[in-house]
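Student: Could you work out the structure for the sequence below:
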Amino acid sequence: MAVVLAAAGTAACTLGGAAAGGYVGNRATNGSAVGTVGGAVAGGVIGHELSK
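Tutor: The predicted structure follows:
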């Protein structure tokens, strides 16, 4: 049970970071798809690392 809860918490941080990064990337590049995806990837990595 604790492993499932820990995995869910990690996933939430990763997804939250990806969502925030995608939004920032989109705004910073004036709606560029590449900027949005790049921001989402960077945000996901940061969220994952912070959840460790």
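
Student: C-alpha from now on. contacts and neighbour counts both.
Tutor: OK.

Student: Show the subsequent helix or strand relative to the helix or strand hosting residue 7.
Tutor: Using DSSP states H and E, residue 7 sits within helix 2-28. Using DSSP H and E, the helix or strand that follows helix 2-28 in sequence is helix 33-50.

Student: tell me what that following helix is packed against?
Tutor: If you count contacts as 3 or more C-alpha pairs under 8 Å, 6 or more residues apart in numbering; DSSP states H and E, helix 33-50 packs onto helix 2-28.

Student: returning to what we had before: tilt between the helix holding residue 7 and helix 33-50?
Tutor: 150 degrees (axes from the mean of the first three to the mean of the last three C-alpha atoms, to 10 degrees).

Student: Would you do the same for the sequence below? I want to compare the two.
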Amino acid sequence: MTRLHTITAVSLLGAALLAGCGESYGERALTGGVLGAGVGAATGNDVGTSAAIGAGAGILTK
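Tutor: Here you go, the predicted structure:
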């Protein structure tokens, strides 16, 4: 992985962590799923799996 890829991945991860805020479990699941899908698409990973992980993380956080 090149330095540019590393910087891009860290920046996307930081933006996703900071932007995924919601007031209820449903909002956090929805925003987590959308952010997971976006990060998955941007990094070339499976969008469905990334969305599921993001939604799961959104539901589990308080």
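
Student: quick one on the thing from earlier: from the chain's centre, how far out does the helix holding residue 7 of the first structure sit?
Tutor: Helix 2-28 of the first structure has its C-alpha centroid displaced from the chain centroid by 4 Å (C-alpha atoms, centre = their mean, to the nearest Å).

Student: center of the second structure, which residue is that?
Tutor: Nearest to the geometric centre of the second structure sits residue 36, at 3.1 Å (C-alpha atoms, centre = their mean).

Student: check contacts around that residue.
Tutor: 16, 47, 50-55 (C-alpha atoms under 8 Å, 6 or more residues apart in numbering).

Student: Let's see if you can find the most crowded of the residues you listed.
Tutor: For the contacts of residue 36 of the second structure, the largest neighbour count, defined by other C-alpha atoms under 10 Å, is 27 neighbours, found at residue 54.

Student: which position in the first structure aligns with that one?
Tutor: Aligned counterpart of residue 54 of the second structure in the first structure: residue 43 (TM-score structural alignment).

Student: my guess is its match meets residue 23, correct?
Tutor: No: Residue 43 of the first structure lies out of contact with residue 23 (C-alpha atoms under 8 Å); the separation is 9.6 Å.

Student: Alignment lookup: the residue nearest to the centre of the second structure to the first structure.
Tutor: Using TM-score structural alignment, residue 36 of the second structure sits opposite residue 21 in the first structure.
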